[in-house]
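Novice: below: sequence and its predicted model.
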Amino acid sequence: MKLLVTGGAGFIGSNFVRYMVNKYPDYTIVNLDLLTYAGNLENLKDIENKPNYKFVRGDIADRDFIHGLFQEEKFDYVLNFAAESHVDRSITDPGIFVQTNIQGTLALLDAAKTFGVKKYLQVSTDEVYGTLGETGYFTEETPLAANSPYSASKAGADLLVRAYNETFGLPTNITRCSNNYGPYHFPEKLIPLMIINALNDKELPVYGDGLNVRDWLHVEDHCQAIDLVLHKGLVGEVYNVGGNNERTNIDIVKTILKQLGKPESLIKFVKDRPGHDRRYAIDATKLRTELGWSPKYNFDTGIEQTINWYLNNKEWWENIISGEYQEYFKSQYGDRLGVE
């Protein structure tokens, strides 16, 4: 059995690649990643010499390259994690998100159809559903109502996946997850950014009033869910993956500060970003009842494990905080908030 995992050097992708390489030694896992700013092969140093693992560098939006790769490798399954994924970046430069998230998905779907893969699985996000009020949950039947260029590009990709199933009969699944956290998370995202800034006694930038709500899912629980959908998910179906751990952003920040023994005076409220969705919350009943999934972590155990990982892997995140990231961070939050 040969699997193509795109974006396998990123946060969720690398955790999934490690999970699959270790769980299924009789599978061959091919990791395709362009190694842009958030792709990091250091994430996979512990498995790089495993006999069932192979890395290929390339762009999913390069149609000729993708078709050549599929012809050579003859994949059984394709799992597309590759995406530009940061909302702030999508506001600054939406075109990159259309190129990778839509054109790249189209190239993969065409190749999957042409070479007859057994299943194509698209890893998506709850952000395609838009925003919620104080009550209610996103289900698989919730209409798509993307509010940022990032989520719009992911919604467009999801619709292409649906179309290739309906029109061409390509076996597909889509998973839509809530906010992930855990080891190897690139430090532009909320939890790793706050941990690293707190460790360095830097100000912690919090958008608006800090009361935006997200449902937090540990990345290891997400990997298990994708594994189940890949092997047992009904063809053509969408499966929501949520941790059932709703927290406001300010609560997350205060939890991190408390666990690290740092003062709340480090919190700095900054101007809210445009189109900032107020609340996301996932109903994962379908995944639980149909496929028997249940998360291993609640938020208290998960955030403690995550903070300890960053404390024990300082060299990893110090190496990631490069000059390019510094310039991006300054453009978003100002010089005084930069991670050093």
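Specialist: Nice, I can see it. All of these numbers come straight from a predicted model, not from anything done at the bench. Residues are numbered from 1 along each chain as shown.
Novice: only C-alpha atoms for contact and neighbour calcs from this point on.
Specialist: Will do.
Novice: now the terminal residues of stretch 5-19, how far apart.
Specialist: 12 Å (C-alpha to C-alpha, to the nearest Å).
Novice: what residues of that stretch count as buried?
Specialist: 5-18 (16 or more other C-alpha atoms under 10 Å).
Novice: output the longest helix belonging to the protein.
Specialist: As assigned by DSSP state H, the longest helix anywhere in the chain is helix 149-168.
Novice: after that one, which helix or strand is next? Please name it.
Specialist: Per DSSP states H and E, helix 149-168 leads on to strand 172-177 as the next helix or strand towards the C-terminus.
Novice: quick one: the helices in the stretch 151-300 of the chain, in order.
Specialist: Secondary structure of the stretch 151-300 of the chain (DSSP state H, counting those that start in this stretch): helices at 190-199, 219-232, 249-260, 285-291, 299-312.
Novice: elements contacting the last one?
Specialist: In other words, helix 299-312. If you count contacts as 3 or more C-alpha pairs under 8 Å, 6 or more residues apart in numbering; DSSP states H and E, helix 299-312 packs onto helix 190-199, strand 213-218.
Novice: TSV for the ones you listed, including distance to residue 332 and mean neighbour count?
Specialist: Shown next, in TSV, are the helices and strands packed on helix 299-312 (distance: least, C-alpha to C-alpha, whole Å; neighbours: other C-alpha atoms under 10 Å):
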stretch	distance to residue 332	mean neighbour count
helix 190-199	13	21
strand 213-218	21	24
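Novice: take the one below as the second:
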Amino acid sequence: MKALVTGAAGFIGSHFVRMLLDPAQDGERHTVTAVDSLTYAGNRENLAPVRDHPGLRFEQADVRDAALLDRLVAGHDTVVHFAAESHVDRSIDGARDFVLTNVLGTQSVLDAALRHGARVVYVSTDEVYGSIATGSWPEEHPLRPNSPYAASKASGDLLAQAYHRTHGLDVRITRCSNNYGPYQYPEKIIPLFVTNLLRGLTVPLYGDGMNARDWLHVDDHCRGILLALRHGRPGEVYNIGGGTELTNRELTDLLLKACGAGPERIEYVADRKGHDRRYSVDWSKARRELGYEPRRDFTAGLAETVRWYRENSTWWEPLLRRPAR
């Protein structure tokens, strides 16, 4: 595979690149062009384990630069599109960057892939579905995003489907649940809470803490994407779930215990605007068509993640001093 990976210096994109370049993980040899604009959440250090790999080439580029992206996609048979503005709170404060990157950037990716005959995996999110009180969303469920972030991802999702239906572009879409693992930028709940606790600070818990999410280890997510590349059907959508649903309060209690802290370290804060109450994806289609099953036990995976942040403060401490833009 000659793959171009956008958002390749981010949390999930970098894990996917490391997986592709590890023969023990995938069993095949690939070449990868890693593309990232290196905004606040993009970090070249996320690719340090494969920095000297002969199959890796890094390009600092913005997916919104259509002409540059067109030149980069040439010669690749596969594009895996992770690049996105992804933090809900930031999208509430200002949606413009989310629309430009997640919608127009996706259009640039799709146009370049169409011109050069590359297949595309568009990495989406369960947040495009909105909120569900009971049960789980199948892939056919209508998209009802509530945050500006989710709406921008849903727009890219629909563009990807339109390029398949209109142009016959080979596009596969994955919609994942909440990811966790090492190298996650410390604005998301698990790394934020862990790094706060390690520094002796409180953790900000929204509302009553009863918002529920399904948790998916980044390694399982990236395996699911790879399975969609190998066995997925063009034009199809595949949910990728982790199988561990927790309220934010339950998750907080686990993180407090893992960091040797008590409930007095919880600071309840005003709830986020439009905060979705519950997410849950039905990933039976991915099991049936792709052979996907999550392998990472959540208890062990969370312990490993906390340990990684505890042992790698030299990675995350500089990020806390880094300007957001």
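Specialist: It's in. In this text, all values refer to a predicted model and were calculated from it rather than measured experimentally.
Novice: next, the TM-score between them, please.
Specialist: Laid over one another, the chains give 0.97 as their TM-score (TM-score structural alignment, normalised by the length of the second structure), with 322 aligned residues with a C-alpha RMSD of 1.1 Å.
Novice: who touches stretch 3-16 of the second structure?
Specialist: Defining contact as C-alpha atoms under 8 Å, 6 or more residues apart in numbering, one finds that stretch 3-16 of the second structure is touched by 17, 30-38, 41-47, 63, 72-73, 76-84, 182-185, 218-219, 222.
Novice: now do that stretch: distance from first to last residue.
Specialist: Using C-alpha to C-alpha, the two ends of stretch 3-16 of the second structure sit 11 Å apart.
Novice: quick check, residue 99 of the first structure in a strand?
Specialist: No: according to DSSP: H, G, I helix; E, B strand; the rest coil, residue 99 of the first structure belongs to no strand; its state is helix.
Novice: tell me the contacts of it?
Specialist: residue 61.
Novice: cool, and the one 3 residues further on?
Specialist: Residue 102 of the first structure makes contacts with 153-154, 156-157, as judged by C-alpha under 8 Å, 6+ apart.
Novice: across to the second structure, which of these hold up?
Specialist: For the contacts of residue 102 of the first structure, the aligned pairs still in contact in the second structure (both residues aligned by TM-score structural alignment, their matches' C-alpha atoms under 8 Å) are 153-154, 156-157.
Novice: just to check, residue 173 of the second structure is in contact with residue 123?
Specialist: Yes: using C-alpha atoms under 8 Å, residue 173 of the second structure is in contact with residue 123, at 6.1 Å.
Novice: more neighbours, the two?
Specialist: Ranked by neighbour count (other C-alpha atoms under 10 Å), residue 173 of the second structure and residue 123 place residue 173 first, with 28 against 22.
Novice: now do the same for that one: its match in the first structure.
Specialist: In the first structure, the residue matched to residue 173 of the second structure (TM-score structural alignment) is residue 174.
Novice: ok, the closest residue to residue 161 of the second structure other than its chain neighbours - contacts?
Specialist: Sequence neighbours aside, residue 235 is the residue nearest to residue 161 of the second structure in space, at 6.3 Å (criterion: C-alpha to C-alpha, 6 or more residues apart in numbering). By C-alpha under 8 Å, 6+ apart, the contact set of residue 235 of the second structure is 161, 164-165, 170-173.
Novice: please tell me how far residue 235 of the second structure sits from residue 162 of the second structure.
Specialist: Distance from residue 235 of the second structure to residue 162 of the second structure, counting by C-alpha to C-alpha: 9 Å.
Novice: which element, helix or strand, includes residue 314 of the second structure?
Specialist: helix 313-320.
Novice: next, the mean deviation of that helix compared to the first structure.
Specialist: If you overlay the two and look at helix 313-320 of the second structure, the average distance to its match in the first structure is 1.2 Å (mean C-alpha distance after the TM-score superposition for the first structure).
Novice: and that helix with helix 189-198, angle?
Specialist: With axes from the mean of the first three to the mean of the last three C-alpha atoms, to 10 degrees defining the directions, helix 313-320 of the second structure sits at 100 degrees from helix 189-198.
Novice: now helix 313-320 of the second structure, how far from the centre of its chain.
Specialist: Distance of helix 313-320 of the second structure from its chain centroid, counting by C-alpha atoms, centre = their mean, to the nearest Å, is 20 Å.
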